[in-house]
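*Asks:* got a structure for you, letters missing:
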């Protein structure tokens, strides 16, 4: 008999992986590097949400809206930014990690800005009017077909004696 309940029903490769993430070697619980690393990850998710929701060039006039600053990391980690990024043994790796994250955010921002807008906003007035007129013509044709079919069904379902009195021929 197996030790785990899930072993009976789920393959071991289908089980969710452990929640322990792969941390860089310079991250440790013994110092503030773990808090700084987690702060960077949290800020990264917030900045990605901002980039995902804003597609106009004018939304990115302030870099603090889409890039992570050292002071933000230090504020969330509750330490001073000077020793965090300059005088600790892990400062160089932390700065490199922050730079890498900011480069990714900058790339995502540029990719978002260069996307072509879709939908009705991207079309000019003539195209919109033409599409609406075509759709109205299609709707009128289908309406006429539906009305004719309903009329034919109604005539077919009328009893024979009423059709003869009304002099309706099919």
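*Replies:* Structure's in. What do you need? Since this is a predicted model, take the numbers as computed values, not measurements.
*Asks:* please make it C-alpha for all contacts and neighbour counts, starting now.
*Replies:* Will do.
*Asks:* and residue 55, how many neighbours?
*Replies:* By the criterion of other CA atoms under 10 Å, residue 55 has 19 neighbours.
*Asks:* find the nearest non-adjacent residue to it, please.
*Replies:* Using CA to CA, 6 or more residues apart in numbering and skipping the chain neighbours, the partner closest in space to residue 55 is residue 113 (5.4 Å).
*Asks:* quick one: neighbours of that neighbour, just the number.
*Replies:* Using other CA under 10 Å, residue 113 is surrounded by 18 other residues.
*Asks:* and it, what element?
*Replies:* Assessed by DSSP states H and E, residue 113 sits inside helix 91-114.
*Asks:* next, the buried residues of that helix.
*Replies:* For helix 91-114, burial by neighbour count (16 or more other CA atoms under 10 Å) applies to 91, 93, 94, 98, 101, 102, 105, 106, 108, 109, 112, 113.
*Asks:* and here is the other one:
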């Protein structure tokens, strides 16, 4: 295989013409009304919100719902309309557009939850309380590891409840 054959197996993004792009749109999207502008606005806002989600992994970054959620008014503004009622209530494709918006919002919420659950465990990503408990645990481990065996046994026996000590005939 030559180098030219290798590159021919990939699609060029620049050679994509509008006919193939038009075929990928849902059937309710049309150039004759504002559905195309609204659909493209939802897609572009979805990309923006996904970029935000990929770049922010702390729960405190998501205090505002607008950072990971697409609102109807945002879509209307991006589509060039003054009010969301014009495209989400009073047109025949409103239910399909609302469904598309809800689907994208569900994907955004799922991505946000996934990012928050898969937080890195490195020290720089820990909160102050988590760092403090980590340091206390390390200090405690260091103290215990420096103790001798008989000191560890004595310490363990001191912490045993009285009824357990009686069963072991230690009290």
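*Replies:* Happy to help now that I have it. Note that this is a predicted model, so its numbers are computed, not measured.
*Asks:* what residues in structure 2 pair up with the helix holding residue 113 of structure 1?
*Replies:* Here helix 91-114 of structure 1 aligns to structure 2 at residues 94-117, judged by TM-score structural alignment.
*Asks:* mean deviation (superposed) between the matching stretch and structure 1, please.
*Replies:* Average distance, stretch 94-117 of structure 2 versus aligned residues of structure 1 after superposition (mean CA distance after the TM-score superposition for structure 1): 0.4 Å.
*Asks:* one step back: do I have it right that the residue nearest to residue 55 of structure 1 meets residue 56?
*Replies:* Yes. Using CA atoms under 8 Å, residue 113 of structure 1 is in contact with residue 56, at 6.1 Å.
*Asks:* now do the end-to-end distance for stretch 23-37 of structure 1.
*Replies:* Start-to-end span of stretch 23-37 of structure 1 (CA to CA, to the nearest Å) is 9 Å.
*Asks:* then stretch 116-127 of structure 1?
*Replies:* Using CA to CA, the end-to-end distance of stretch 116-127 of structure 1 comes to 17 Å.
*Asks:* cool, and stretch 81-92 of structure 1?
*Replies:* Per CA to CA, stretch 81-92 of structure 1 runs 13 Å from first to last residue.
*Asks:* flag every buried residue along it.
*Replies:* 81, 84, 85, 90, 91.
*Asks:* most widely separated two among those?
*Replies:* Distance extremes for these: the farthest pair is 81 and 90 at 13.1 Å, using CA to CA.
*Asks:* leaving out sequence neighbours, find the closest residue to the residue nearest to the spatial centre of structure 2.
*Replies:* For structure 2, the residue nearest the mean C-alpha position is residue 112 (2.0 Å; CA atoms, centre = their mean). Spatially, and ignoring its direct neighbours in sequence, residue 112 of structure 2 is nearest to residue 53 (6.0 Å; CA to CA, 6+ apart).
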